[in-house]
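Structure, please.
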Amino acid sequence: MVSERGLQVLRAIVQDYVDTNEPVGSKSIVERHAFGVSAATIRNDMAQLEDEELIVAPHTSSGRVPTDKGYRVFVDHLAELRPLTSAQRSAIMAFLEDAGDLDDLLVQTVRALTRLTGQVAIVQYPSFSRASVSHVELVQLGGGRMLVIIVTDTGRVSQRLANVRGEYSEDEVQRLRAAVSSVIVGRSVRDGAHLVDERLAEASAAPASAKPAAIDDATVELLRVVSEELEEFRQDRLVLAGAANLARRESDFRGSIYPLLEAIEEQVTLLRLVSEMHADDQGLSASIGRENEPFGLAEASVVASDYDATGSLARVGVMGPTRMDYPTNLAAVRAVARYLTRMLHDENSR
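Model prediction:
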């Protein structure tokens, strides 16, 4: 059982090792921290921490470094989130306030977060499968093209072009809009997508002699576009930035950074990891080192915070080596998540 002072020694070791990237010895702890005890006493505390597998000697020197288990104890019990400076908060706002739609907002979010932390920044798209479609609009652009606009009750607005191969009167455009609206408006994205797929299957199975009229052909094309768009509403995906930071900190990884680069490129693994992390009562979560072994990322840590996209929770976070500044990174992802939540709610209330 580690004593209370032993836990504070662990805190000092984590903080000093993150700051210096050098193994931490008892003498430096006495010099840098006000424990009021001798170096011999600190060595005894360190021996106890080593017995509990919270610290380890990387080589024959007297210094010690935290283990993954030590980082976990630090994050769960000892880390005190460092408030962001006013300059950091202003930088976040400057990035996010310039964003346009949801896609642009999430891109700006990861750019802000990677600049703030120096880590790989990750933001998970909110899943809108439970949202309801509240409105459909069609805008004829000429040249056989029509803009399909879908609005949900969560405030998400999407736009996609459809090639309808013809020009239609205003009345015909309104009839097309009514035909599409009757299938999806007032239904959840999940239910609407299922019904659209049923309609498309029925149209595909119709014999050539029963081909619909030209305007019905256009309806089928519009429903096909709607189906693709609703499928994107339902898909989980990530936006990332800052992969170059891994190369800059390659020395912090005992092995190759290739598994991390592969996870960034393919996203599926990272998406599973981020989705399965367990959040505390503040919406903060951390997955450290060997805890990520099932995902092939045993040398990386991920810290994240939940954000609320008007009823649909998702996560924003950072990934980097286990030797990271957990208090600062946790504070950063929490601050960015709160700004993101506020901006999404403000946009939805307009």
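
Could you use CA atoms for every contact and neighbour count after this?
Fine.

Can I take it that residue 151 is in a strand?
Yes: Residue 151 forms part of a strand when assessed by DSSP: H, G, I helix; E, B strand; the rest coil.

In space, what's closest to it - neighbours in sequence excluded?
Distance criterion Cα to Cα, 6 or more residues apart in numbering; nearest residue to residue 151, sequence neighbours excluded, is residue 157 at 4.6 Å.

contacting residues around the one you found?
If a contact means Cα atoms under 8 Å, 6 or more residues apart in numbering, then residue 157 has 149-151 as its contacts.

State the distance from residue 166 to residue 184.
Distance from residue 166 to residue 184, counting by Cα to Cα, to the nearest Å: 24 Å.

of those two, who's got more company?
residue 184 (26 against 14; other Cα atoms under 10 Å).

Hmm, that one is touching residue 192, no?
Yes: under the criterion of Cα atoms under 8 Å, residue 184 lies in contact with residue 192, with a separation of 4.6 Å.

Need the nearest residue in space to residue 80, chain neighbours excluded.
If the residues on either side of it in the chain are set aside, residue 80 comes closest to residue 327, at 5.9 Å by Cα to Cα, 6+ apart.

quick one: buried residues of the helix or strand hosting residue 111?
Residue 111 belongs to helix 102-117 when elements are defined using DSSP states H and E. Of the residues in helix 102-117, those scored as buried under the neighbour-count criterion (16 or more other Cα atoms under 10 Å) are 102, 105-117.

For the stretch 101-250 of the chain, which segments count as strands?
Across the stretch 101-250 of the chain, reading from the start of the chain, the strands by DSSP state E, counting those that start in this stretch fall at 120-124, 133-142, 145-152, 157-163, 238-241.

one step back: can you tell me which of the buried residues of helix 102-117 lies closest to residue 49?
Ranking the buried residues of helix 102-117 by separation from residue 49, with Cα to Cα as the measure, puts residue 117 on top at 29.1 Å.

residue contacts, the closest one?
For residue 117, the set of contacting residues under the criterion of Cα under 8 Å, 6+ apart consists of 318, 328-329, 332.

Most neighbours among the residues you listed, please name it.
residue 332 (29 neighbours).

mind checking which helix or strand that one is in?
Judged by DSSP H and E, residue 332 forms part of helix 326-349.

Run through the neighbouring helices and strands of that helix.
Helices and strands touching helix 326-349, by 3 or more Cα pairs under 8 Å, 6 or more residues apart in numbering; DSSP states H and E, are helix 86-97, helix 102-117, strand 300-309, strand 312-321.

Nearest to residue 2, out of the ones you listed?
strand 300-309 (24.4 Å).

Return the distance of the closest one from the chain's centre.
Distance of strand 300-309 from the chain centroid (Cα atoms, centre = their mean, to the nearest Å) equals 6 Å.

That one relative to strand 312-321, how many degrees between them?
Here strand 300-309 runs at an angle of 160 degrees relative to strand 312-321 (axes from the mean of the first three to the mean of the last three Cα atoms, to 10 degrees).

List the neighbours of strand 300-309 that are in contact with it.
When contacts are taken as Cα under 8 Å, 6+ apart, the neighbours of strand 300-309 outside the stretch itself are 126, 154, 260, 274, 279, 283-289, 292, 313-322, 326, 329-330, 333-334, 337-338, 340-341, 344-345.

Would you do the same for the sequence below? I want to compare the two.
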Amino acid sequence: MSEDRRLEVLRAIVEDYVQTREPVGSRVLVERHALGVSPATIRNDMAALEDAGYIAQPHTSAGRVPTDKGYRLFVDQLSTVKPLSAPERRAIQQFLVDAVDLDDVVDRSVRLLAQLTQQVAVVQYPSLRRSALRHLELVPVGATRLLVVIITDTGRVEQRVLELDAPVPEHLVPELRARLNAAVAGRRLVDLPEPLARTATAFPDAHRPLVQKVVAVVEDTLGEATEERVVIAGASHLARTGTDFTGTIRPVLEALEEQVVLLRLLTEMAEDSAGVSVRIGRENDHVGLAEASVVATGYGADGDPVARIGSVGPTRMDYASTIASVRAVARYLSRILAG
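Got it, this is the predicted structure:
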């Protein structure tokens, strides 16, 4: 059997099954696809694909459906990914560009991706472990109170109010702000303790207690804010694809509710490849996702991913369109963070 023709038959089976949800027979393949061979040859090809584990027959006298192994081969052989239309690209840009802060960006992104794919969308918040400090602002809000504002390169903003024992000298705040930014701006947050401590020791003894308090609140704030989390949207879409799962969709929903499961999965997928990665069925370690596929990619400013965005749905998904949507939203999200 021709290897190329076998792949064409598998591609046709996957595309028809994704569209119709019905097992695909040889007669349908002949009618819908210009494969250039006789029905008997198609049947022989399907028998070989079944023997190799790429397709299966769910019921006697029924057509064939792709297996996880078949979907994997299909995805690996995707030479082109369906591009989004110009209206779709404009809609993504317009929907995301109006976001007012990081929380709004993440919320809009996850809702948009769920709408585009009609599946569950997952967006991981930018990781502080991979973020850098863009600016540190100090704002007096009273004689003995100082507002400390931490802004990362991913747009994340953390604020704390520092209560002081005595009034702050007017000249000290701008000097401290300038020195701290000179020492830490542009550095990864995990690398800040040493330059912060070095900056504190550079001040005269009379001002050092205040400086150390500011440094301590910065370190404490970053320590509190390192918790990783994800946001999901579109879980209701699974109800419409419930027949794609054996028995019930509950295991998938339960897996999606576990932040640790999703974070572990996204972290593992980040190691798969630099581009869009796909986990199909039992390639997902969590038993609740054994009948689901996950398509994910990284996003971040300057081509340096700081988090992941992805789509979760049944293994019977339109992989080309899902990959295109995930990649497009990630690119726009990266541009916004870079801006």
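
sorry, back to before: now render the strands of the stretch 101-250 of structure 1 as JSON lines, adding distance to residue 264 of structure 1.
Supplementary listing: the strands of the stretch 101-250 of structure 1 in JSON lines, determined by distance: least, Cα to Cα, whole Å:
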{"stretch": "strand 120-124", "distance to residue 264 of structure 1": "9"}
{"stretch": "strand 133-142", "distance to residue 264 of structure 1": "32"}
{"stretch": "strand 145-152", "distance to residue 264 of structure 1": "30"}
{"stretch": "strand 157-163", "distance to residue 264 of structure 1": "26"}
{"stretch": "strand 238-241", "distance to residue 264 of structure 1": "8"}
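
winner for burial among those strands?
strand 120-124 (a mean of 27; mean count of other Cα atoms under 10 Å).

ok, back up a step: could you point out which of the contacts of residue 117 of structure 1 is nearest to residue 200 of structure 1?
Distances from residue 200 of structure 1 to the contacts of residue 117 of structure 1, taken as Cα to Cα, are shortest for residue 318 (41.2 Å).

okay but that closest one is in contact with residue 120, surely?
Yes: Residue 318 of structure 1 is in contact with residue 120 according to Cα under 8 Å; the separation is 5.4 Å.

Find residues that contact each of the two.
In the contact map built from Cα under 8 Å, 6+ apart, the residues linked to both residue 318 of structure 1 and residue 120 are residue 114.

gap between the residue nearest to residue 151 of structure 1 and residue 347 of structure 1?
11 Å.

Same check on residue 284 of structure 1?
24 Å.

For the two, indicate the residue with more neighbours.
residue 284 (22 against 15).

Nearest spatial neighbour of that one, chain-adjacent residues omitted?
residue 305 (4.5 Å).

Aligned to the one you found, what sits in structure 2?
Structural alignment (TM-score structural alignment) places residue 305 of structure 1 against residue 297 in structure 2.

what about its match, how many neighbours?
Residue 297 of structure 2 has 26 nearby residues by other Cα under 10 Å.

cool, residue 214 of structure 1 as well?
Burial measure for residue 214 of structure 1: 12 neighbouring residues, criterion other Cα under 10 Å.

likewise residue 200 of structure 2?
A count of nearby residues for residue 200 of structure 2, using other Cα under 10 Å, gives 22.

Checking it next. Helix, strand or coil?
Taking three-state DSSP as the rule, one finds residue 200 of structure 2 in the helix state.

I'd like to check which residues are in contact with it.
Per Cα under 8 Å, 6+ apart, neighbours of residue 200 of structure 2: 208, 211-212, 215.

again, only using 6 Å
Applying Cα atoms under 6 Å, 6 or more residues apart in numbering, we find residue 200 of structure 2 in contact with 211-212.

can you check residue 240 of structure 2 too?
For residue 240 of structure 2, no residue meets the contact criterion (Cα under 6 Å, 6+ apart).

re earlier: buried set for the helix holding residue 332 of structure 1?
Burial within helix 326-349 of structure 1, assessed by neighbour count using 16+ other Cα under 10 Å, is assigned to 326-345.

hey, where'd the helices end up in the stretch 151-300 of structure 2?
Per DSSP state H, counting those that start in this stretch, the stretch 151-300 of structure 2 carries helices over the ranges 172-184, 193-201, 208-224, 237-240, 250-257, 259-270.

what comes up buried for the third one?
Of the residues in helix 208-224 of structure 2, 210-212, 214-215, 217-219, 221-222 count as buried by neighbour count, 16+ other Cα under 10 Å.

closest to residue 270 of structure 2 among the residues you listed?
Checking those one by one against residue 270 of structure 2 (Cα to Cα), the nearest turns out to be residue 222, at 23.7 Å.

Would you work out how far apart the start and end of stretch 64-83 of structure 2 are?
When the termini of stretch 64-83 of structure 2 are compared using Cα to Cα, they are 29 Å apart.

Tell me the gap between that stretch and the middle of its chain.
The chain centre lies 21 Å from the centre of stretch 64-83 of structure 2; the measure is Cα atoms, centre = their mean.

got a list of contacts for that stretch?
Applying Cα under 6 Å, 6+ apart, the external contacts of stretch 64-83 of structure 2 come out as 23-24, 54-57, 281, 320-321.

Repeat that for stretch 26-33 of structure 1.
39, 42-43.

Could you check how many residues crowd around the residue nearest to residue 215 of structure 2 when sequence neighbours are not counted?
Nearest residue to residue 215 of structure 2, sequence neighbours excluded (Cα to Cα, 6+ apart): residue 196, at 6.3 Å. For residue 196 of structure 2, the number of neighbouring residues by other Cα under 10 Å comes to 22.

what do you get for the one 3 residues further on?
Residues contacting residue 199 of structure 2 under the criterion other Cα under 10 Å number 19.

do residue 278 of structure 1 as well
Other residues lying near residue 278 of structure 1 total 13 when counted by other Cα under 10 Å.

now it: how far from residue 80 of structure 1?
In terms of Cα to Cα, residue 278 of structure 1 sits 19 Å off from residue 80 of structure 1.

ok, now residue 190 of structure 1?
Summarising the geometry, the distance separating residue 190 of structure 1 from residue 80 of structure 1, computed by Cα to Cα, is 41 Å.

Check residue 56 of structure 1 too.
From residue 56 of structure 1 over to residue 80 of structure 1 (counting by Cα to Cα), the distance is 23 Å.

can you check residue 161 of structure 1 too?
To residue 80 of structure 1, residue 161 of structure 1 is 49 Å away according to Cα to Cα.

What lines up with residue 334 of structure 1 in structure 2?
Per TM-score structural alignment, residue 334 of structure 1 is aligned with residue 327.

Adding distance to residue 67 of structure 2 as columns, could you present the helices of the stretch 151-300 of structure 2 in JSON lines?
Listed next are the helices of the stretch 151-300 of structure 2 as JSON lines, based on distance: least, Cα to Cα, whole Å:
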{"stretch": "helix 172-184", "distance to residue 67 of structure 2": "52"}
{"stretch": "helix 193-201", "distance to residue 67 of structure 2": "51"}
{"stretch": "helix 208-224", "distance to residue 67 of structure 2": "44"}
{"stretch": "helix 237-240", "distance to residue 67 of structure 2": "20"}
{"stretch": "helix 250-257", "distance to residue 67 of structure 2": "19"}
{"stretch": "helix 259-270", "distance to residue 67 of structure 2": "21"}
